[in-house]
Each structure stands twice: as C-alpha cells, then as structure tokens.
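Chemist: here is my input; please provide its structure:
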Amino acid sequence: MATLDIRFDRHLKVYYEGDTVKGEIIVKTKSPLPHQGISVSVEGVASLTLSAKSVGRLEALYNSVKPVTLFSYASDVAGPGKITDEETRIPFGFVLKPRGNNKLYETYHGVFISVQYVVKCLMKRPLLNKDLTKDAEFLVENKNGERATAKITSFSINPNSVQNVNSKTNLPRFSIRGKLDSNYCCITRPFTGEIIVESADTPIRSIELQLMRVETVGCAEGYAKEVSEIQNIEIGIGNVCRGLAIPIYMVFPRLFSCPTLESTNFKIEFEVNIVVIFQDDRLIMENFPLRLTRN
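Modeler: Coordinates of the predicted model:
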C-alpha cells in the first residue's frame, strides 16, 4: 500500500503574486514501488455556475460561465524508477505569476463563483497498477489594492423607514438607531458598530447580523445575480434592554469572503443585514452594502 501527500513550505499555505511556491511530494510505501514517473501540475481557475432559476433564461450567459484559467504550470519531478525507502521526499517549486493578461484573483469559495489554486501530483504506475494521485489547495492573497477608509455610517430604523417588508400596516411601533464604524472594511479586521433599541411596543425575540454574498455572473448581454447567506450572528438575545448600546462585532470568515471583486465575467460583492425578530414572528431588516479590501 503506497500513498502520496503534498506539503507546502508555509504552514498557512498563503502565497502572493511573484512568490515562489515550494513544497514536497511525500511518497510512503512498505514495499519497493516501481513507477513510470512522477509529475506535478498546478492550475488556478475561476469557476462560474448558474443557479437553477437562471439556466435557460438567458442564452448569452452560457458563454460567460466557462471556467477562467488564471494560472497553470506543469513539470516532471521524477523520472521512471523504483522507490525503495519507506518515506521519500521529492521537492517541487514554481513562481506564481498570472497567465497572459489575467490577474491572480484571491482564493474564494462561494456558491456560484469559486477561485481555487490546486497542486496535483500524479505517479504513473506500470501496466495493471492503478496510478496514484493527490490534490492540495494553496491560498492566494493580494498585497496590493485599495486601502479601507473608516467612515462612520449612522442609521435609524422605524416603521416609516423600513423598506424590506411586504406591508407596513401591521408593523409594531419601534425606534432603533445605531452606527457602523465603516462599511468600507479591511477583511483582516473585525466589522464593528453598535445598535440601540430606544423603544418597541412588541417584545423582541432576537437581533441578528447576517453577512451576505452577492455573486453576479454574466456579461453586457445579460447577467444572473444571486444573493446567499455566509453567516448569521445573534448579537441580541431576548427582549433586550431599551437604550443599551449593543456592540456589533463580526470577523470576516476566511475562504468564504474576499476583497470586493469585479471582472469581465463576474462580480463578488458583500452586504450585511441587521435583522430584528419580534416575539410574534414579525421581522424587520435593514441592508447595508459593504466594500471589502485586503489593506
């Protein structure tokens, strides 16, 4: 029984454009292992898909959902031979530079858009033996880009200001205010602010903070825009005290968020919702667009 493994020289597996990505192919075997060669290939791809409701709606979208190759590399790291040691380490390395005129977008795992960089190792075996393969993802981040600028956003929520409801006639009387320390955020720093319930005729069950992804796939002829939830944090539990400043604090999740991105065929944007749920199941929501950056 033989196994392959891939280990990178950086524990966090984070690399930047222009870096040399180094690592080792680790082969473990308990008996002599003949092979026809070991190769390493690397591919960075932006994968685009459409939701079920978008398929068939816009013919122009089909050309926009083809995968976009951002980076590629291939090399033979060992010629045909036989591995006799129980553990053999074979080094590999390559320079991380974009393919052609493409940019190296940051690693991102979304629902309809994903950007991934994967190292694949292949050991070809002699006839009648199954080839051995192993995949490992490394992460790409961008050092350059926009710099976040703190700009406090104050808000006030009351029955007259609420937009995200079907009817305002059945809303309870309430007054909520607060602030976001900035909606132009550095992704490595927490999203912060505060919310204050000044009054509410109906008892409150909870106050929640939702981080949403807004993924747009398409082109000038047509596009499909999908909004989905990344995470939901309960910042107020039960019928919270009136006049008390409740802190807003959220860490942007790794992989599931990235700096705001706009390219020819797709866009990745983010929003945050402040949701107040009353005990009678009525719900109000205030939406705030975010712009994320790495700096």
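
Chemist: alpha carbons only for contacts and neighbour counts from here, please
Modeler: Will do.

Chemist: which residues lie in contact with the closest residue in space to residue 270 that isn't next to it in sequence in this structure?
Modeler: Distances taken as C-alpha to C-alpha, 6 or more residues apart in numbering put residue 213 closest to residue 270, at 4.7 Å, once the chain neighbours are dropped. When contacts are counted by C-alpha atoms under 8 Å, 6 or more residues apart in numbering, residue 213 touches 110, 227, 228, 229, 230, 257, 268, 269, 270, 271.

Chemist: make JSON lines from the residues you listed and add distance to residue 160 to it.
Modeler: As requested, the contacts of residue 213 are arranged in JSON lines below (distance: C-alpha to C-alpha, whole Å):
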{"residue": "110", "distance to residue 160": "35"}
{"residue": "227", "distance to residue 160": "26"}
{"residue": "228", "distance to residue 160": "27"}
{"residue": "229", "distance to residue 160": "26"}
{"residue": "230", "distance to residue 160": "29"}
{"residue": "257", "distance to residue 160": "33"}
{"residue": "268", "distance to residue 160": "31"}
{"residue": "269", "distance to residue 160": "28"}
{"residue": "270", "distance to residue 160": "26"}
{"residue": "271", "distance to residue 160": "22"}
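
Chemist: now, which of those residues lie within strands?
Modeler: Among the contacts of residue 213, DSSP state E puts 227, 228, 229, 230, 268, 269, 270, 271 in strands.

Chemist: can you tell me which of those residues lies closest to residue 242?
Modeler: residue 271 (26.7 Å; C-alpha to C-alpha).

Chemist: and this one, so I can compare the two:
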Amino acid sequence: MSIELKLSRASRIYQPSEPLEGKIIVKSSSSISHYGVRLTVNGSVNLQIRGGSAGIIESLYGVVKPISILNKSTEVRPSGKIGSGTTEIPFSVFLRQPGKDNLERFYETFHGANISAQYLVTVDIIRGYLHKTLSATVEFIVESDKDDLLERPVSPEMVIFYITQDTQRHPLLLELKSGGFRVTGKMSTQCSLSDPITGELTVEASAVPIYSIDIHLLRVESILLGEKIVTEASLIQSTQMEMSVII
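Modeler: Predicted structure coming up:
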C-alpha cells in the first residue's frame, strides 16, 4: 500500500491568491476502510542547523521560536472505503481566502544558510487505533502576488559606488598604499529574482596591473532578538568579469 501527493504544477510554485491544487494517489492491493482523508497546509519560518562552525545566528538556535505563517486543515473525503487498485482523490485549497480583506502576510519561500521560510502540504488517511495512519508530505513554493508589491512594476534604483585604498579594511600591497587606485560604478539594487543584476564598473586608476575582477553575491539573513537585530552574511555566488583593455 502506498500514498502519493501530486501537485497540479511541476514547478510547485503558487501565489497566495491561487488555489493549491493536485491529487492524492492511493495504491492498494485490497480495499481499505478509513475514518477520513485530511489535508493540512503548514507554513513557518525557522532557524536551522546545517553543521560546521556555529555562526552568530546559528548560536541562537533554540532561543528563537518558529514563527507560524499558515496552518489550515480540511477534510478531503469523509470516512468510508478506498477500493483496491489505484485511486485518485483531487483536492483544491485556497491559501488566502478570496473575496475577503486579509491582513495575513505570506513570506516567500526561502532556504538560507540559517533561516528558512517553508510551506508543506500533508495528507493523512486516518485508519483508527489498530492501523497506522497513511501520510505523505510535499513542499510547495510560495511567490508573492503582484498586488502585494509596493510598486508595480518595481522601478530599478541605481546606486553609485566607488572603491579606493581608503575604503578597504584588509591589508594592501605597499604599491597600492602609495600609488593608490580608484574604481567607480553603479548598479541596480531592486530587481526580480528571475531578472539579472545589472550595472557597470570603471577602473579609473591603479598603481598595479589588474588581472581579474570578481563579483560576489552575498545572502544577508537577519533576525530580531528583543530590541537587537542580529545579522549574518554568507557567500552564495562568485562571478569573474570579462576584462577588455582600451589603449
């Protein structure tokens, strides 16, 4: 006997205003009696332990309680029997009730180094005290509705930056300290996760030759502990830029 949860979308991506749809697939060599088929949708924000050296946020594991985002349960089928062979039971559950003014906030799915915002759908076929409950769980992805965005569409915000020997906190070569260097540029600080990060960079001066330029994308995770905000950054992507020399 087996039970499987299959969502209507292979990507498993849904918006809060959309129904979470799919089917429950039960395969059994004989008919079974049950006391109801129940579907539960849960969402929560948690601290997590991944092993390795403990960071600032990770050291607070056990102090910060999980935050519940969503907890909804519904009976898909009342008590009865499921026949032998393969049985498919369709379901449809709204994450956010349509037609009502809801103040509830749905955080987008996020899996960071220390923090995760996760949504799970679980089906339980309850079979009484003498039989073990049949269960299956699948994670689905929540993306914000366009109506939830502060601006539609989000206008890009360009930030101008510069890098010199005076802005660096790590030790530099003597040639750089005496001769100096200056790099200027600008980049967009607002973009969709599906769009590229755009910008430009200009090396105005350098006392030593430059052989490569790397761009590091950092993930910054923060939690509010009392009146203090604890923040930790981790590297998620490093890209080497192509260089062209103009003489």
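
Chemist: name the SS class of the residue nearest to residue 270 of structure 1, please.
Modeler: Under the three-state scheme (DSSP: H, G, I helix; E, B strand; the rest coil), residue 213 of structure 1 adopts strand.

Chemist: that older thread, lining up the contacts of residue 213 of structure 1 with structure 2, which overlap?
Modeler: Retained in structure 2 by both residues aligned by TM-score structural alignment, their matches' C-alpha atoms under 8 Å are the following of these: 110, 227, 228, 229, 230.

Chemist: can you get me a residue count around the equivalent of the first one over in structure 2?
Modeler: Aligned counterpart of residue 110 of structure 1 in structure 2: residue 112 (TM-score structural alignment). Burial measure for residue 112 of structure 2: 15 neighbouring residues, criterion other C-alpha atoms under 10 Å.

Chemist: returning to what we had before: pull out the buried members of the kept ones among the contacts of residue 213 of structure 1.
Modeler: 110, 230 (16 or more other C-alpha atoms under 10 Å).

Chemist: save the kept ones among the contacts of residue 213 of structure 1 as TSV, and put in distance to residue 203 of structure 1 too.
Modeler: As requested, these are arranged in TSV below (distance: C-alpha to C-alpha, whole Å):
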residue	distance to residue 203 of structure 1
110	36
227	30
228	28
229	26
230	28
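
Chemist: closest to residue 12 of structure 1 out of the kept ones among the contacts of residue 213 of structure 1?
Modeler: Taking C-alpha to C-alpha as the measure, residue 12 of structure 1 sits nearest to residue 110 out of those, at 20.3 Å.

Chemist: how close does the closest one get to residue 65 of structure 1?
Modeler: Residue 110 of structure 1 is 14 Å from residue 65 of structure 1, where distance means C-alpha to C-alpha, to the nearest Å.

Chemist: same check, this time on residue 248 of structure 1
Modeler: For residue 248 of structure 1 relative to residue 65 of structure 1 (C-alpha to C-alpha), the value is 37 Å.

Chemist: now swap in residue 195 of structure 1 and tell me
Modeler: Distance of residue 195 of structure 1 to residue 65 of structure 1, computed by C-alpha to C-alpha: 40 Å.

Chemist: more neighbours: which of these two?
Modeler: Per other C-alpha under 10 Å, whichever of residue 195 of structure 1 and residue 65 has more neighbours is residue 195, with 23 against 20.

Chemist: and that one, what does it touch?
Modeler: So residue 195 of structure 1 contacts 176, 177, 178, 179, 245, 246, 247, 248 (C-alpha under 8 Å, 6+ apart).

Chemist: again with residue 159 of structure 2
Modeler: 186, 187, 188, 189.

Chemist: ends of stretch 127-135 of structure 2, how far apart?
Modeler: Taking C-alpha to C-alpha, the first and last residues of stretch 127-135 of structure 2 lie 11 Å apart.

Chemist: from the chain's centre, how far out does that stretch sit?
Modeler: Mean C-alpha position of stretch 127-135 of structure 2 versus that of the full chain (C-alpha atoms, centre = their mean, to the nearest Å) differs by 33 Å.

Chemist: kindly report the same for stretch 227-244 of structure 1.
Modeler: Stretch 227-244 of structure 1 has its C-alpha centroid displaced from the chain centroid by 23 Å (C-alpha atoms, centre = their mean).
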